[in-house]
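Asks: Below is the sequence, then the predicted model.
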Amino acid sequence: MFRTLLLSLLLAGPVMAQTHDVTPSDLADRKAVFATVESVDTLTARTRIGGTIVDLMVDEGDMVAAGDVVARVVNEQMAPQIAAATSQAASLDAELAQARDDLKRAEDLLTRGIIAQTRVDQAQTAVAVLEGRLASARQSRDVLVQQEREGEVLAPAAGRVLDVKSPMGSVMMPGEPVAIIASDHYLLRLNLPERHARSIAEGDEIEVAGAALGGEVGQTGVIRQVYPLIQNGRITADAEVGGLGSYFVGERVRVYITVDTRQVIIIPRDFITTRFGNDFVTLQTADGTREVVVLLGEETADGVEILAGLSTGDKLVQP
């Protein structure tokens, strides 16, 4: 059996070693930068009337829905004004009822020929005037009631309360802020040196470093906006990454972004041997093969980048 196996190997001839032609490849040049978790929109819940905060319904970190009551502001002058408007409307209502009775009696006397048409016309005019005054008084009261209702400070959108600006008992003017609310849509905000301004664009992919924010956060994201304003030598871009909703606004994380591409030589790892701390590859020449020392660079999905030792057109033999 051994002789048969040996004979078959001799007849099969020598085993051809695998070869690899050295060609240039495009490699993305990535840069590590810090990004912060930010809300797409940061909104302010403001007062609509002046007064004193008598109820405060939220605290920092609370989640709110759009239209939720954040606080209630009471203007102590509103109650007496509403009471006065209500009394005026009630008085005019009583006068109108009396005027209508007078008009009814005048019309009855006119049909019997006791009074002239002029008296009836005067009674009708008095009723019309009182109806107009009563409608105006009721509208004035409705305005005051609506102003009192506007003491409710409403959340402008759904999100998380970042900061409560005014504690209970604060005296507020119209338009003053009560709470800062971050919308429930979060993203990563990147700050890059201005030299990379023209090398990034919407739709570019970024990579989130490891599990910096936890396993539920996506490992990759996409740039959704590049801001056209450069400040202090830096440009800002926003990236969409899934799973950011439960993290702190302003939390920092390292991300990698492609800022350029360059041509490099990449060879499979199997063609490299390491001895005494040096890396070697076997180069095929016209006279046979010889080993050369190479300088390794970045590991990629296709192999290892070669920084020095090889040139385009070289042919490698697997050791």
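Replies: On my side now, so go ahead.
Asks: When you work out contacts or count neighbours from here on, use the C-alpha atoms and nothing else.
Replies: Will do.
Asks: Helix, strand or coil: sort out Arg72 for me.
Replies: Here Arg72 is recorded as strand under DSSP: H, G, I helix; E, B strand; the rest coil.
Asks: now Gly50: how far from Gly151?
Replies: Gly50 sits 8 Å away from Gly151, going by Cα to Cα, to the nearest Å.
Asks: okay, those two: which has more neighbours?
Replies: Taking other Cα atoms under 10 Å, Gly50 and Gly151 do not tie; Gly151 has more neighbours (23 against 19).
Asks: what's the spatially most central residue of the chain in contact with, if anything?
Replies: For the chain, the residue nearest the mean C-alpha position is Val40 (2.2 Å; Cα atoms, centre = their mean). Neighbour list for Val40: 182-183, 185-187 [criterion: Cα atoms under 8 Å, 6 or more residues apart in numbering].
Asks: The structure to be compared is supplied as follows:
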Amino acid sequence: MRATLAAITSAMALALMLPPVAGAETFTLEPTDVTEWKAVYARIEARDRIPARARLGGTLVELSVTEGDLVESGQKLARIVDEKLDFQMNAIDAQLQALNSQLVNAQSELSRGEELLQRGVTTVQRLDGLRTQVEVLTNQIEATRAERRVLEQQVSEGTVLAPLSGRALDVPVAAGAVVAPGESIATIGGGGFFLRLAVPERHAGTFREGDTIQIETDETVEGKLARVYPQIENGRVIADVEVEGLDDAFVDARVLVRLPVDTRPALLVPQDAVETVSGLDFVTITEGGEPVRRTVITGIHHMVDGKDMVEIVTGLEGGEDVVTNDE
């Protein structure tokens, strides 16, 4: 212990005896307001999360999407088949064939009736009855064709399409499953991605929409507080943060976010004004026109106007002249 104290004392004495760096300049140390940041976790979420639902009940015979796939709006995701519709269409086709045969026969009867009327063999009333029969059969055929178009529309609704462009977040079914109308086949997330965070309600009045937010990823990037929701849930305020180039590979992934919650005064000096000797930090000041090295305890770093500034916790006071290297 005595040897350690002696080494520290020697280092301090040596540092105090070191001459100042050539080409130095001074500035008066004044308190500067710095931002207090609160670290919270946010989740990557899609702005729109829409399920692609089945419009037809039946068997899922084809599924062409899995979790994580990128899809385009209107892209085919799955196909559902209801075999009963095929049987109904076959029955309608048979009805159409029968009605067409009856119509051909009725039209032939109408043609013969018109010839007989010209000869005076038949009556006008008989001819009107034949015309009515042709019209009835024609209308029946049109009605049956309309029923068939309804079935064709139902069959086409067996194709499940992507409701928007984005990424498939969840596919809860598998090929071969029996699905009901309205059941979700896949959930698509799109419309852009953002960070959603929950902050304790005691900080509700400390941030506003448009505030700059720091996001800790591989490197520190900045985002903008886009929306603060007015309803407090479970004692927390919900807010959305917009970030350019946000990685959407993992939706609901947690990301460390730092929020500005308060400001406080601090003494800041440029990083190059701090010298480290034998594990101790020194800052050179001027006293009576002479340079003196003062032992300090440094804090966290702050970026001020693009310059790296370090906070001095103890060792200096406001109003002192600090010597910095002019490089």
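Replies: Yep, that arrived. Predicted model only: the values in this text are computed from it and were never measured.
Asks: ok, back up a step: need the counterpart of the residue nearest to the centre of structure 1 in structure 2.
Replies: Aligning on TM-score structural alignment places Val40 of structure 1 opposite Arg47 in structure 2.
Asks: related to what we said a few turns ago, joint contacts of Gly50 and Gly151 of structure 1?
Replies: Shared contacts of Gly50 of structure 1 and Gly151 (Cα under 8 Å, 6+ apart): 73-75.
Asks: now those as CSV including distance to Val226 of structure 1 and neighbour count?
Replies: Formatted as CSV, the shared contacts of Gly50 and Gly151 of structure 1 follow (distance: Cα to Cα, whole Å; neighbours: other Cα atoms under 10 Å):
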residue, distance to Val226 of structure 1, neighbour count
Val73, 41, 26
Val74, 44, 22
Asn75, 46, 17
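Asks: Including distance to Thr220 of structure 1, could the residues you listed go into TSV?
Replies: Compiled in TSV, the shared contacts of Gly50 and Gly151 of structure 1 are given as follows (distance: Cα to Cα, whole Å):
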residue	distance to Thr220 of structure 1
Val73	45
Val74	49
Asn75	52
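Asks: before we move on, back to that, filter the contacts of Val40 of structure 1 by whether they're kept in structure 2.
Replies: With both residues aligned by TM-score structural alignment, their matches' Cα atoms under 8 Å, the contacts of those that structure 2 also has are 182-183, 185-187.
Asks: how would you label the match of Val40 of structure 1: helix, strand or coil?
Replies: Judged by three-state DSSP, the three-state class of Arg47 of structure 2 is strand.
Asks: I'd like to know how far it sits from Leu110 of structure 2.
Replies: Distance from Arg47 of structure 2 to Leu110 of structure 2, counting by Cα to Cα: 67 Å.
Asks: Next: Glu147 of structure 2.
Replies: Glu147 of structure 2 sits 28 Å away from Leu110 of structure 2 when distances are taken as Cα to Cα.
Asks: Who has more neighbours out of the two?
Replies: Neighbour totals were compared for Glu147 of structure 2 and Leu110, and Leu110 leads with 21 against 15 (other Cα under 10 Å).
Asks: So that one sits against Arg131, correct?
Replies: Yes. Look at Leu110 of structure 2 against Arg131 with Cα atoms under 8 Å: they come within range, at 6.4 Å.
Asks: who are the neighbours in contact with the residue lying closest to Gly245 of structure 1 once chain neighbours are set aside?
Replies: Counting by Cα to Cα, 6 or more residues apart in numbering, the nearest residue to Gly245 of structure 1 once its immediate chain neighbours are dropped is Tyr186, at 5.9 Å. Residues in contact with Tyr186 of structure 1 (Cα under 8 Å, 6+ apart) are 37-40, 240, 244-245.
Asks: On the three-state scheme, Pro156 of structure 1 is what?
Replies: Assigned with three-state DSSP, Pro156 of structure 1 falls in the coil class.
Asks: show me what contacts it?
Replies: So Pro156 of structure 1 contacts 43-45, 66-67 (Cα under 8 Å, 6+ apart).
Asks: do the same with Arg227 of structure 2
Replies: By Cα under 8 Å, 6+ apart, the neighbours of Arg227 of structure 2 are 209, 239-241.
Asks: top of those residues by neighbour count?
Replies: Most surrounded of the contacts of Arg227 of structure 2: other Cα under 10 Å gives Val241, at 27 neighbours.
Asks: Then it would be within a helix, right?
Replies: No. Using three-state DSSP, the assignment for Val241 of structure 2 is strand, not a helix.
Asks: give the contact list for the aligned residue in structure 1 for Leu96 of structure 2.
Replies: Matched to structure 1 by TM-score structural alignment, Leu96 of structure 2 sits across from Ala89. Applying Cα under 8 Å, 6+ apart to Ala89 of structure 1 gives the contacts 134, 137-138.
Asks: For Ala89 of structure 1, give its distance to Met78 of structure 1.
Replies: With distances taken as Cα to Cα, Ala89 of structure 1 is found 16 Å from Met78 of structure 1.
Asks: what sits up against stretch 288-305 of structure 2?
Replies: By Cα under 8 Å, 6+ apart, stretch 288-305 of structure 2 touches 12, 15-16, 19-20, 34, 280-286, 308-316, 323.
Asks: residue boundaries of the helices in the stretch 151-300 of structure 2?
Replies: Counting by DSSP state H, counting those that start in this stretch, one finds no helices in the stretch 151-300 of structure 2.
Asks: In structure 1, what residue corresponds to Glu157 of structure 2?
Replies: When structure 1 is aligned by TM-score structural alignment, Glu157 of structure 2 is paired with Glu150.
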